[in-house]
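[1] Pasting a predicted model and its sequence here:
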Amino acid sequence: MTDTTTLIDHSNEAEFGDYIALLKPRVMSLVVFTALAGLFVAPVSVHPFVAFTAILFIAIGGGASGALNMWWDADIDAVMRRTAKRPVPSGRVTAGEALSVGLALSVLSVLMLGLAANWVAAGLLAFTIFFYAVVYTMWLKRSTPQNIVIGGAAGAFPPMIGWAVATGGVSVESVLMFVLIFMWTPPHFWALALFMKDDYSNAGVPMLTVTHGRKTTRTHILVYTLLLAPMALALAATSIGGPLYLAMSVVLNALFIKGAITIWRRDEDAAVADEYKVEKKFFRFSLVYLFLHFVALMVGVALADFGVGTW
C-alpha cells in the first residue's frame, strides 16, 4: 500500500507581514510623526517613558483605523490596482479577522492611552478612530466628492492628540496644527487621484475627478493650496512658531503654490503624454511639504529652549 501525500497550497495563507500591512504602516508612520511633533512642541514636558508609551498607543490606534478601513473597503480595494494586493482583497486575511483586529486594537489603544497619559488624549484618539472608520470610510467615501475634504479631519487629529498627552487639553497651537493637515489633505489626495486614472471610477468611489472631471479637480487643487498657505503661516505667530518656521513655511508654500499653478494650467492631453509626471512630482512634494513644516516646528522649539530663534 502506497501512502499518498496531499499537496496543500499555502500561497494564500496569512503571514505576520500581512497583519502588519493590515494596519497601514505608511499611514501609521504619518500618524506617529505628527503626534510626536505635537507632543514635542507642547509647553509641558513629559517623562520619556510616558511619551514613548503614548506614541505607541497612538500608533496602534492609527493601525486599528487602518484595519477597520480594510475590512469595510475590501470590495473597493479588490478592483483598484493600488489596493488589490492588500491582505483582505487578496484573500490572505479574512474580513472577519480584519474587523476583529481593528476592534480589539481600538479598545486597547484608547484604554491604554487614557491610563498612560490622560483621558482627554484618549478621547481624542477614540474620536479619531470613529471618524476615520465610520464617518469617512463607511459614509463619506462612497457618498460625496467632498469625502477627502471632510474626511481629512481624521488624519489631522494626531498632533492634537500628542499635544493633549502633554497638556491635558486643546489650544490655539494644536488647533492650527490640525488645520495645517486638514487643509493640506485635499490637494495631496486630489493630485493622487489625477494620476490614478480610472481606479476610483471603476470602484464606484465619487472622487472629485470622477464626479466633476479632471479640469475641475485641478482648479480645486489650486484653490485649496492658496487657502492652505495662510493657515500654515499662521503657526509662525504662535508660541511654537518663530523665525525659522516662518522662513521655512514661506519657501515651502511658495513652491507648493507654484506647483499647484502648474497643475492648474496643465492640459490633460499633455499630462497623459508624459504619464502625469508633473502631478506625481506635486504629490511627492506634498509629503515633503508637510514633513518639513513639522520638522521646522520641532527644531524651532528646540532652539527656543536655548534662547535661540525666538521672536
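    Noted; the coordinates are in hand. Residues are numbered from 1 along each chain as shown.
[2] CA atoms for contacts and neighbours, from now on please.
    Will do.
[3] which one's the longest helix in this structure?
    In the chain, taking DSSP state H as the definition, the longest helix is helix 277-304.
[4] which other helices and strands contact it?
    Judged by 3 or more Cα pairs under 8 Å, 6 or more residues apart in numbering; DSSP states H and E, helix 277-304 is in contact with helix 25-41, helix 172-195, helix 243-265.
[5] take the one below as the second:
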Amino acid sequence: MTDFTAIDTPHEAGMGDYFALLKPRVMSLVVFTALVGLLVAPVPVHPFVGFVGILCIAVGAGASGALNMWWDADIDAKMKRTEGRPIPSGRVQPGEALGIGLALSGFSVILLALATNFFAAFLLAFTIFFYAVVYSMWLKRATPQNIVIGGAAGAFPPMVGWAIATGGASIESVLMFGLIFMWTPPHFWALALFVKSDYGNAGVPMLTETHGRDATRTHILVYTILLLPVAIGLAFTSIGGPIYLAVAVLMNAWFLKGAYDIWRRDDAASEADRHKVEINVFKVSLYYLFAHFCALLLEAALRLYGLGGW
C-alpha cells in the first residue's frame, strides 16, 4: 500500500508527468480493442456518440492507471522497470494521483451513461473497480494467479465497445473478452521470465517467484494451448470469417511454437542467450492480439460491401 508521507519533489510536475499517471501505452491497447468491439457490432452508432463512448473508455482506462500507480507506489519504487514512474520518482504526490483517478473515474462513467446507455456505463465502472480494487489492492500482492484473474480488467474494453452499440452482451463480445483474458497470462509470464528479479525485489508473488521458472514455462504452454480454441472459435461467429480464421490459425501456430520453445528450455539456456526466446515470444504476443483485432475490423469492413463473413 502507498505510504502517504509526503515525497520530496525534485521539480514541479509537468503535464507529461500527469499524463504518465494514466499509463498511455496500456490506454492505447484498451482504446484499440474497445474501438474494434464498437465497430464490429451489428448495430450502427452515430460517429459523435461513438467518439464520446471511446473517449470515456480512454478516460476510464487512464483513471484505472492513476489509481493503480497510487496504490502501487511502494512496490514501483523497488522495481527497475517502474522506479521512474511519477510517484516513486517524487514528481507527483500520492494524493494528487488518487484525486485524479477518482475524478476521472466518476467523469468517465457518468458521461458514458448519459451519452450511450447504462449497461455500457456499468461495464466501464466494473472494469475500473476490478483493476483498481480487485487486481491492484488484492490479487496482485496475494496470489500468483494475479495475472490470470486480474487479466479480466484488460479484457472488458471490447465488451464495453460492443455494449455502446448494442446495449448488451453476446457470444461475440464474450469471445472477444475471452481472447484477451486467455492471452494475458502467457503474455505477462513471458515478460516475467526476463524481468524476474524485479518482482522478487518488490515482493510481488509472480508465478516465477512462487513456483519457479520451470513451472512458469509449463503454464505458458498450457495457457497458449487453451487460448487456441477461443481464438479459432471467434472465426465462426457473426463477426468472424475466412480472413480472420486464416489470421487466427497463423498467429496461434506462431505463438504456440514460441510457447513450446520456452517450455523446452531451462535456466541455463535462457541465461546463455540473455532470454532471447522469451523476449521474442513476448514480442510475438504483442503482434498476436493486434493481428486478431485487425482481422475482425477487416471482416467488418468487407461486410459493408457484402464480401465479409461466411
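    In hand now; what should we look at? Given the structure is predicted, the values throughout are model-derived calculations rather than measurements.
[6] still on that earlier bit, please produce TSV containing the helices and strands packed on helix 277-304 of the first structure, extended by mean neighbour count.
    Formatted as TSV, those follow (neighbours: other Cα atoms under 10 Å):
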stretch	mean neighbour count
helix 25-41	21
helix 172-195	22
helix 243-265	19
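[7] which one of those lies closest to E275 of the first structure?
    Of all these, it is helix 172-195 that lies closest to E275 of the first structure, at 7.9 Å by Cα to Cα.
[8] Could you check the angle the closest one makes with helix 25-41?
    Angle of helix 172-195 of the first structure versus helix 25-41, following axes from the mean of the first three to the mean of the last three Cα atoms, to 10 degrees, is 160 degrees.
[9] Mean per-residue distance, the helix or strand following helix 172-195 of the first structure versus the second structure.
    Scanning forward in sequence from helix 172-195 of the first structure by DSSP states H and E, the next helix or strand is helix 199-203. Helix 199-203 of the first structure, aligned to the second structure and superposed, deviates on average by 0.5 Å (mean Cα distance after the TM-score superposition for the first structure).
[10] Which residues does helix 199-203 of the first structure contact?
    Applying Cα atoms under 8 Å, 6 or more residues apart in numbering, the contact partners of helix 199-203 of the first structure are 76-77, 79-82, 193, 206-207, 210.
[11] just how off-centre is it within its chain?
    21 Å (Cα atoms, centre = their mean, to the nearest Å).
[12] So which bit of the second structure is that helix matched to?
    Aligning helix 199-203 of the first structure against the second structure (TM-score structural alignment) gives residues 198-202.
[13] What are the buried residues along the matching stretch?
    198-200, 202 (16 or more other Cα atoms under 10 Å).
[14] Mind telling me the two of the residues you listed farthest from one another?
    Based on Cα to Cα, the longest span within those runs between D198 and A202 and measures 6.3 Å.
[15] just to revisit the earlier point, nearest to D18 of the first structure among the contacts of helix 199-203 of the first structure?
    Nearest to D18 of the first structure among the contacts of helix 199-203 of the first structure: D77, at 15.1 Å, using Cα to Cα.
[16] so that closest one is in which element?
    D77 of the first structure belongs to helix 74-79 when elements are defined using DSSP H and E.
[17] the helices in the stretch 101-250 of the first structure, which residues?
    Along the stretch 101-250 of the first structure, counting by DSSP state H, counting those that start in this stretch, helices occupy 119-130, 141-143, 147-151, 153-156, 158-167, 172-195, 199-203, 208-211, 214-234, 243-265.
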